[in-house]
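> Give me a 3D structure for the following:
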Amino acid sequence: MRLERQRSDGRCDFWEAKVNRRKRTLELTSGIVNVRNTRTTKTFTSSKDLSAALDKLTKAKLAAGFKEPTVIGSHFLPKPLPTNPVLEAAIREDRSVAGAYGVYADWLQGQDSPVGEWIAVAASLEKAPDPKKETRLQALTDALSLPTKDFATWGTRSGFFEWLRLENSNDWMAKEFDPVAFAEKLFATPLCAALEELRIGILRWDYNSEDVPAVLRVAGKHDWAKSLLRLHLGDVSGDIDMAHHSIGDVGDAITTSFPNLRWLKLHSGSQEWRGEGETFGIGGLALPALETLVIETCAMTKGRLAGLLSAKLPKLTALELWFGSIDRDADATAEDLEKLLDGTAFPAITKLGIVNQEFGGALIERLASSKLAPQLVSLDLSKSTLDSTTAPLLAEIADRFPKLESLNVNDNFLVDDDIAALTAAFKRTRVLEGSQDKLENAEDNYRYASVSE
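Down below sits the predicted model:
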């Protein structure tokens, strides 16, 4: 059992007792949460003595002001809010019709729920700031027990959520946090009626690869999910190592829950060391309306790439794929891109990114014969291994890209002469050189993808 007590300095004392009945031991840990702790173990001659000692210690701690901790996140939205599926459907039918939002807000106010006024005040604040209204909105937020910013953030349109981001930045190491129950309560509110974009960061660090797919399936139970337009999984800060963050096997869950997505971004490593099934799965995608797909990873394996290239994405026009280092978790090769570059997988592609890879000349050879090359308006080869040996090869095939408007070679191993040669060869194309700082730190001829962990 665990007991906690808040301190006047904002920190938290804790006391935890673990019982081993077989060995008749009582392990006691106490201290200040995330600061320090001490641990002692006591052995008893009988189970009766152990139970008596535990009971006495527990009563003493309760008398000293300790109490059982509240599971983080469980206090939000303690009771369901009123909803009207017919009025919600009317909003989603045409999100540009402001009147539909107002009708639903009026109906909600008629249900004696603070959420109706919350929507009205939020809509008003979209037009102009007003300190009094901001104070009122916070009071309504508290009355409704909406999640605090360390669990969820959002932006509104006409008072309803336009985008919603979930991340447990309060304590993502808390095993007891239940992200599925938390998401279920929030997704069921009328505020999600016209949600256009869902973003998910870290929910529980050690269980994120399980939590994210589960939360997606919970979302799929709600009507608004069928018209969601944008989804971003792995929406984490830049100081989180990619290899240490994973979003789980999400392909099927995305397809089932969000069939009308237009834009999808996945940011994930694989945490292969866990050895507990697929921690980053992208197979099974079938999204008939998807136009843009970004997959940022340092762990593009042959299997993951094959699963992606089997996806059914008939309207896909923009694709950005990251790979990773071949001496880490990324074993996909330039040869494995055949279905992509010959136009079989996604024939409508006009914007292509093959990013964070170590393919070198092997990729350029395949770009030269690619059926996609004549239709590309944008090509991104950033964060990779282009250097003075491969840049001339790329310059030689410039005429294969008659429509190319942008060529991104940022963060490679290029010198000024390489950039000049590419700029001269791609006469009608904007060459984005960015930074080539990797060259200064390269040892001999070692070339590497920018993000390997």
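> Please count neighbours and contacts with C-alpha atoms only from this point.
Fine.
> Of all residues in the chain, which one is nearest the centre?
residue 234 (2.0 Å; Cα atoms, centre = their mean).
> you'd agree that one is up against residue 247?
Yes: Residue 234 lies in contact with residue 247 (Cα atoms under 8 Å); the separation is 6.4 Å.
> shared neighbours of these two, which are they?
Common neighbours of residue 234 and residue 247, using Cα atoms under 8 Å, 6 or more residues apart in numbering, are 267-268.
> for this protein, longest helix please?
helix 47-63 (DSSP state H).
> Surely residue 3 is in a strand?
Yes: assigned with DSSP: H, G, I helix; E, B strand; the rest coil, residue 3 falls within a strand.
> Is it correct that it is in contact with residue 16?
Yes: in terms of Cα under 8 Å, residue 3 counts as a neighbour of residue 16; the distance is 6.3 Å.
> Of these two, which one has the most company?
When residue 3 and residue 16 are compared for neighbours, residue 3 comes out ahead with 19 against 15, by other Cα atoms under 10 Å.
> helices and strands around the helix or strand containing residue 38, which ones?
Using DSSP states H and E, residue 38 falls within strand 36-43. Judged by 3 or more Cα pairs under 8 Å, 6 or more residues apart in numbering; DSSP states H and E, strand 36-43 is in contact with strand 25-32.
> which of the residues in the strand it packs on are buried?
In terms of neighbour count (16 or more other Cα atoms under 10 Å), strand 25-32 has its buried residues at 25-26, 28-32.
> Measure how it sits relative to helix 47-63, angle-wise.
Going by axes from the mean of the first three to the mean of the last three Cα atoms, to 10 degrees, strand 25-32 is angled at 20 degrees with respect to helix 47-63.
> which residues sit against strand 25-32?
11-20, 37-44, 50, 54.
> out of the residues you listed, which are buried?
13-15, 17, 19, 50, 54.
> Pull the residues that contact stretch 300-316.
By Cα under 8 Å, 6+ apart, stretch 300-316 touches 281-293, 322-324, 329-333, 336, 339-340, 345-349.
> structure for this one too, so we can compare:
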Amino acid sequence: MIRSHLSSFAGLPVLPFTPGMALPDDPSAVAWRLEVEDFEADPEEFAALVTALRDEVPADAVRALVIGEWGSAYERALPVDLLVAVAEKWTSLRAVFLADLVSEQCEISWLTHGDITGLLAAYPSLEVLWVRGANELRLDPVRHTGLRELVFQTGGLPGSVTAAVGGSDLPALERLELWLGRRDYGGDTTPDDLADVLAGTRLPALRHLAVSNAEHADQIVAAVAAAPVVRQLKVLDLSKGVLTDAGAEALLAGEPLTHLRRLDLHHHFLSDSARERIVAALPGVEVDLSDPQAADVYDGREYRFTAVGE
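Okay, the predicted model is just below:
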């Protein structure tokens, strides 16, 4: 569960924009946050906020945007078309975070998006794109030579989006995070959907890969463990999911991991012996095995959950 907004993004402190506000001495030294106060605000209110930012802040000072509440986020898609419409002016924009909302505003699985392909097409110099939530999220395969960091924080990532990422040519991408989530919340990504990502062919610069928050983590980890892309990584993040001893065995039997700088497995369901085997097998690798979990038992049946769901 995500409980706090970002205080910084893309290396810049986040500053909420208010129409008519006094601008900082260097308006390019902040990430501008756009958010309406009323969670059921009319679409025109958020559109007016985008227009005010366009008119009041020098175009070359809009380097990073953090989009918060846009009004009825639980059922109305984030209007990326408003950002696309000003792309010719905001040529210095390098980083965008779509939907920095916390659970008190809207549960992550309810955050509604549409097709975000046009955003990438409109901003060929974009370097960082984060997306929170995946309800009705759509993406087509693209070629984007500028993107270095792509993050999907979800309680359920559609397999179609995962496959589109794998089908995209992203030669500069260094960091990719895919929070897969639960099927109950639209997370139907399978190892087949991940195949192109795990091959790494279209991701030659990738060094940090997170395939995390997975309900069927053992199955996903087994696919990752045998993947060619592992050889080029410095950081592998398989955290926040339902990882058990079976997944740990598959991980240790797969591609060598001793070249990694960091292996993140926090929030797991591993036994003490499995944890010991992982640490012993990876001398010199920073292994995060914090936040161990135990199954919940109801009526004699065990239940295990991802760190981020609804």
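> ok so, going back, could you give the residue range in the second structure aligned to the strand holding residue 38 of the first structure?
Against the second structure, there is no aligned range for strand 36-43 of the first structure (TM-score structural alignment).
> between that strand and helix 47-63, how many degrees?
150 degrees.
> Determine the three-state secondary structure at the counterpart of residue 79 of the second structure in the first structure.
Applying TM-score structural alignment, one finds that residue 79 of the second structure aligns to residue 212 in the first structure. State at residue 212 of the first structure, reduced to three classes by three-state DSSP: helix.
> residues contacting residue 137 of the second structure?
Each residue near residue 137 of the second structure by Cα under 8 Å, 6+ apart is listed here: 112-116, 158, 161.
> again, 10 Å this time
77-78, 111-116, 131, 157-158, 160-161 (Cα atoms under 10 Å, 6 or more residues apart in numbering).
> cool, and residue 292 of the first structure?
Counting by Cα under 10 Å, 6+ apart, residue 292 of the first structure makes contact with 230, 261-265, 313, 315-320, 349, 351.
> try residue 249 of the first structure
So residue 249 of the first structure contacts 209-210, 212-214, 277-284 (Cα under 10 Å, 6+ apart).
> Then residue 339 of the first structure?
Contacts of residue 339 of the first structure by Cα under 10 Å, 6+ apart are 306, 309-310, 345-347, 370.
> returning to that earlier point: of the contacts of residue 292 of the first structure, which is the nearest to residue 163 of the first structure?
For the contacts of residue 292 of the first structure, the residue nearest residue 163 of the first structure by Cα to Cα is residue 230; the value is 8.9 Å.
> residues touching the residue mapped onto that closest one from the second structure, list them.
Alignment note (TM-score structural alignment): residue 230 of the first structure maps to residue 95 of the second structure. Applying Cα under 10 Å, 6+ apart, we find residue 95 of the second structure in contact with 9-11, 31, 62-66, 123, 125-130, 147-149.
> ok, 6 Å please
Residue 95 of the second structure makes contact with 64, 127-129, according to Cα atoms under 6 Å, 6 or more residues apart in numbering.
> about what we covered before: mind picking the two most distant members of the buried residues of strand 25-32 of the first structure?
Once Cα to Cα is applied, the buried residues of strand 25-32 of the first structure give 25 and 32 as the farthest pair, at 23.3 Å.
> hey, where'd the strands end up in the second structure?
8-9, 12-16, 31-34, 64-67, 95-98, 128-132, 149-153, 175-181, 208-214, 235-237, 262-264, 286-288, 296-298, 301-303 (DSSP state E).
> Would you mind giving the residues in the first structure matched to the third one?
Strand 31-34 of the second structure falls opposite residues 163-166 of the first structure when the two are matched by TM-score structural alignment.
> That stretch vs the second structure, average distance?
Average distance, stretch 163-166 of the first structure versus aligned residues of the second structure after superposition (mean Cα distance after the TM-score superposition for the first structure): 0.7 Å.
> Can you give the contact residues for that stretch?
Under Cα under 6 Å, 6+ apart, the answer for stretch 163-166 of the first structure is 152-155, 195-200.
> how far out from the middle of the chain is that stretch?
10 Å (Cα atoms, centre = their mean, to the nearest Å).
> before we move on, the earlier item: doesn't residue 201 make contact with the residue nearest to the centre of the first structure?
Yes: using Cα atoms under 6 Å, residue 234 of the first structure makes contact with residue 201 at a distance of 5.0 Å.
> that older thread, among the strands of the second structure, which is nearest residue 275 of the second structure?
strand 286-288 (9.7 Å).
> what residue of the second structure matches up with residue 184 of the first structure?
Under the alignment defined by TM-score structural alignment, residue 184 of the first structure is paired with residue 51 of the second structure.
> Just give me the closest of the contacts of residue 339 of the first structure to residue 405 of the first structure.
Using Cα to Cα, these come closest to residue 405 of the first structure at residue 370, 17.4 Å.
> Check the burial of whatever residue of the second structure lines up with the closest one by counting its neighbours.
Alignment note: residue 370 of the first structure maps to residue 227 in the second structure; criterion TM-score structural alignment. When neighbours are defined as other Cα under 10 Å, residue 227 of the second structure has 18 of them.
> tell me the helices in the first structure, going along the chain?
47-63, 85-93, 98-109, 114-127, 131-144, 179-187, 208-219, 251-257, 302-309, 338-341, 361-368, 391-396, 416-425, 438-441.
> Which of those helices has the highest mean neighbour count?
Using mean count of other Cα atoms under 10 Å, the stretch among these with the largest mean neighbour count is helix 208-219, at a mean of 22.
> And the contacts of that helix?
For helix 208-219 of the first structure, using Cα under 6 Å, 6+ apart, the contacting residues are 180, 246-248, 250, 253, 279.
> now the angle from that helix to helix 179-187?
30 degrees.
> And helix 208-219 of the first structure against the second structure, how far off on average?
Looks like 3.1 Å for helix 208-219 of the first structure (mean Cα distance after the TM-score superposition for the first structure).
> Out of the contacts of residue 137 of the second structure, which two sit at the greatest distance?
78 and 160 (19.0 Å).
> Now do the same for residue 139 of the second structure: its match in the first structure.
Looks like residue 139 of the second structure aligns to residue 282 there (TM-score structural alignment).
> How about its match, nearest residue that isn't a chain neighbour?
Distances taken as Cα to Cα, 6 or more residues apart in numbering place residue 251 nearest to residue 282 of the first structure, at 4.4 Å, with adjacent residues excluded.
> Equivalent analysis for residue 366 of the first structure, please.
residue 341 (7.3 Å).
> Check the alignment and tell me where the one you found lands in the second structure.
Per TM-score structural alignment, residue 341 of the first structure is aligned with residue 198.
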